[in-house]
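Sequence first, then the predicted structure, then my questions.
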Amino acid sequence: MNLYPLGLRLDGRGVLVVGGGAVATRRVPALLEAGARVVLVAPRLTPALQALADAGRLRWEPRRFEPSDVDDVWLVHVAVDDPVAAAQVSAAADERRVFCVRADDRSRATAWTPAVTRHGPVTVAVLGGGDPRRAMGLRDAIRDGLVAGTLAAPSPSAPPAADAPTGGHVALVGAGPGDPELITVKGRRLLARADVVVADRLVPGLLLDELRPEVELVDASKIPYGPAKTQEEINRILVDRARAGRFVVRLKGGDPYVFGRGGEEAIACAEAGVPVTVVSGVTSSIAAPAAAGIPVTHRGVAHEFTVVSGHVAPDDPASLVDWPALARMRGTLVVLMGLKNLPAIAATLLAHGRAAATPVAVVQEGTTGEQRALRTTLADLVPQVGAAGIRPPAVVVLGDVVTALPRP
């Protein structure tokens, strides 16, 4: 069967979906994303569809289909597995010359839904000649190539219009905790389009290995200044390259706004009139414990978790952390960048009431092939970390969640 592929502009146009089960749950979000006015006819809905109806994102008619439902719609999706009911819907659509997609029998449908992947402004739709597995397999191969940057359509130096309205642009991209596969899809897509990449020391090296040969790579960890001057130089590089009309990705370990100084860089760009896109990343404060089999919250164990930076000692006047309050809390405490000041942190927590038997874990280089995890108690934390030779980057987790799950 020869098909005529077509992209439909559904923004503001009515689309009828008949059926409220699993198939409709899969189809409706894409219709809503395209701006369609979705009318859903079904006696019952899945919880996901019910939530969309309750939020006013679609109109639900809690009843069985009637032929008049097809009036004034541009497209019909039949999402029921009853062939008699499906035939009734498609017959009503035929009479009104409205294209109809049928989940139960594509041979009797007037339109097919392709296997789809989206990559920024690019939508790839694959039809497999009636074989859904063939279409999905090819779709997945194309998606993987787009995400990895090994398959790319010719593009301008700036990112897509949704990310860069005009001229040069900076994207603050979180690279995740260490495993290169934990960068977000959007982060990887923008990285593949970058003209300049300013990378931190903790960025997964494999991500940098995938950059195009012509990309300018600035290793921010080698800028030869003190911490304040280094940040000033990074800000200058971001602004200068963007003002030159280049697309700059500031690639940071974890999340840009979790102790990543991303806010300072956003301010510098804003003051220079440079547009900024922020792409959140998976933070090591959650991912590293998880990789070691530790949930930062767990029902009946911890209803809260607090993330603090330990790079400033508790008794330092520059510290902004209320360590005595943290010692009194019952939930989980996660300390980043705290190995240097670990003796002072442990002593302060003990002095202000945290139990000596509190379970503690230290996860070094979480989510990577070099991951190590040490489990101990608060009383024994400092000597055991020293004896084990734990080194940065490491995440310290304190609380009963450390022993909530069986060890992996």
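Received, thanks.

use CA for all of it now, contacts and neighbours both
Will do.

for the residue nearest to residue 243 when sequence neighbours are not counted, what are its contacts?
In this structure, residue 243 finds its nearest non-sequential neighbour in residue 168, 5.7 Å apart by CA to CA, 6 or more residues apart in numbering. Counting by CA atoms under 8 Å, 6 or more residues apart in numbering, residue 168 touches 158, 241, 242, 243, 244, 245, 246, 247, 248, 274, 275.

again with residue 242
167, 168, 169, 170, 248, 274.

ok, now with 6 Å
Contact partners of residue 242, counting by CA atoms under 6 Å, 6 or more residues apart in numbering, are 168, 169.

Assign it to helix, strand or coil.
Using DSSP: H, G, I helix; E, B strand; the rest coil, the structure places residue 242 in helix.

what's the spacing between it and residue 92?
Separation of residue 242 from residue 92 (CA to CA, to the nearest Å) stands at 56 Å.

Kindly report the same for residue 205.
To residue 92, residue 205 is 57 Å away according to CA to CA.

who has more neighbours, those two?
Neighbour count, other CA atoms under 10 Å: between residue 205 and residue 92, residue 92 has more, with 19 against 13.

For residue 384, pull up the helix or strand it's in.
helix 381-388 (DSSP states H and E).

I meant to write residue 217 there.
Per DSSP H and E: strand 216-219 holds residue 217.

Use this one as the comparison:
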Amino acid sequence: MTASPMLHPVHLVGAGPGDPELLTLKAVRVLRQATVILIDDLVGERVLEEVLDGSALARPRIVHVGKRGGCASTPQAFIEKLLVREALAGEKVVRLKGGDPLVFGRAGEEIAALREAGVPVVVVNGITAGLAAVNALGTGWTDRRHAQGVMLVTGHAQPGASGPDWAAIGAAAATGITLVIYMGVAQAPQLVAQLLAAGLPAELPAGVVQHASTDHQRCGLSTLGGLVEMLHSQQFGSPAVLVIGHVLDAAALQALPLADPATALRTG
């Protein structure tokens, strides 16, 4: 179906991991021009507050459409219908998602629904939580001394789906690939057991970052074999990112102020 030239495009905007200063200039501009914003639960609580304060335009209508694994969520089909309805009504619609819309953000389903309705779509990328998490741990996804690549995996399977093939993922990690696992805290006992069964060593470094880049950020370092116990004993919960691989051997870890990493991020 051909899009009507009278329709404003719907913008799927990445809010980044939570720190408002990590928004792109394009994201700020689009948010300030919006008349309707559909916002996810995982968007940092300060993002809209700081972006919209001081805007010369009227404040947009904010619609909360929470999507969080394991909790009561707004049905995806309803979100897609609402996006289409608001766009066809002539609104300037922004769908605001935590991190990047194209990284486990259901953007593909929303893009398809909008295109089917003849509504143009623009994606505004954001910094994904997995990148902010490894930064908080004092390293990166890749380091030529330790890792030749990175694999982004979701620990939360779609209802009715079988979930990731952890044996195959473990085999890839054994070749020097960093594993960055989103939504994996609740499934940690199962996924760790399968990675160990796939042959990854129990002493392989592993870490977790909860609420990456925000004032509530918490970090933990362990090994693959000790990861589940650390998550339990230190009461890590969602939203959090797990990082597994030899990039956590990096020398920068020796100076990492794990007691207060959120403050450390704002001193540079």
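Nice, thanks for sending it over. The structure presented is a predicted model; accordingly, all values stated were derived computationally and were not measured.

circling back to that earlier point, which position in the second structure aligns with the residue nearest to residue 243 of the first structure?
Aligned by TM-score structural alignment, residue 168 of the first structure pairs with residue 8 of the second structure.

Repeat that for residue 388 of the first structure.
The pairwise alignment with the second structure assigns residue 388 of the first structure to residue 234, based on TM-score structural alignment.

how near is its match to residue 218 of the second structure?
Computed as CA to CA, the residue 234 of the second structure to residue 218 of the second structure distance reads 10 Å.

between these two, which one's more packed in?
Legend: neighbour count by other CA under 10 Å for residue 234 of the second structure and residue 218, higher for residue 218 (23 against 11).

Pretty sure that one sits against residue 210.
Yes. Using CA atoms under 6 Å, residue 218 of the second structure is in contact with residue 210, at 5.2 Å.

can you list residues touching both of these two?
If you check residue 218 of the second structure and residue 210 against CA under 6 Å, 6+ apart, no residue is contacted by both.

The equivalent of residue 36 of the second structure over in the first structure: neighbouring residues, count only.
Aligned by TM-score structural alignment, residue 36 of the second structure pairs with residue 196 of the first structure. Residue 196 of the first structure: 24 surrounding residues under other CA under 10 Å.

and residue 196 of the first structure, what is it in contact with?
Listed by CA under 6 Å, 6+ apart, the contact partners of residue 196 of the first structure are 215, 216, 217, 248.

burial of the first one, as a residue count?
Translated: residue 215 of the first structure. Counted with other CA under 10 Å, residues neighbouring residue 215 of the first structure total 15.

my guess is it contacts residue 195, does it?
Yes. The pair residue 215 of the first structure / residue 195 is scored as a contact, 5.0 Å apart, by CA under 6 Å.

where do the helices sit along the second structure?
25-33, 47-52, 76-88, 107-116, 129-136, 166-173, 188-197, 227-233, 261-265 (DSSP state H).

and the third one, which residues are buried?
This points to helix 76-88 of the second structure. Neighbour counts over helix 76-88 of the second structure (16 or more other CA atoms under 10 Å) mark 79, 80, 83, 84, 87, 88 as buried.

Specify which member of the residues you listed is nearest to residue 137 of the second structure.
residue 79 (34.5 Å; CA to CA).

The closest one maps to what in the first structure?
Using TM-score structural alignment, residue 79 of the second structure pairs with residue 234 in the first structure.

From residue 274 of the first structure, how far out is the closest residue to that match other than its chain neighbours?
Distance criterion CA to CA, 6+ apart; nearest residue to residue 234 of the first structure, sequence neighbours excluded, is residue 220 at 6.9 Å. Here the criterion is CA to CA. By it, residue 220 of the first structure lies 20 Å from residue 274 of the first structure.

same deal with residue 373 of the first structure?
Distance from residue 373 of the first structure to residue 274 of the first structure, by CA to CA: 42 Å.

Next: residue 41 of the first structure.
48 Å.

The strand or helix carrying residue 17 of the first structure aligns to what range in the second structure?
Using DSSP H and E, residue 17 of the first structure maps to strand 14-18. On the second structure, no counterpart of strand 14-18 of the first structure exists by TM-score structural alignment.

Can you spell out which helices and strands pack onto that strand?
Here strand 14-18 of the first structure touches strand 37-41, strand 75-78, going by 3 or more CA pairs under 6 Å, 6 or more residues apart in numbering; DSSP states H and E.

quick check, distance from the first one to the centre of its chain.
With CA atoms, centre = their mean, to the nearest Å as the basis, strand 37-41 of the first structure stands 29 Å off its chain's centre.

okay, that strand sits on what stretch of the second structure?
Strand 37-41 of the first structure lines up with nothing in the second structure when matched by TM-score structural alignment.

got it, and stretch 289-308 of the first structure?
Aligned using TM-score structural alignment, stretch 289-308 of the first structure spans residues 134-153 in the second structure.

For that stretch, buried residues please.
Judged by neighbour count (16+ other CA under 10 Å), stretch 134-153 of the second structure contains these buried residues: 134-142, 146-147, 149-150, 153.

want to throw these into CSV with distance to residue 115 of the second structure?
Below are those laid out as CSV (distance: CA to CA, whole Å):
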residue, distance to residue 115 of the second structure
134, 35
135, 36
136, 37
137, 39
138, 41
139, 39
140, 36
141, 34
142, 36
146, 42
147, 39
149, 33
150, 31
153, 27
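
how many neighbours does residue 116 of the second structure have?
Number of residues near residue 116 of the second structure (other CA under 10 Å) recorded here: 14.

Kind regards, and thank you for your time.
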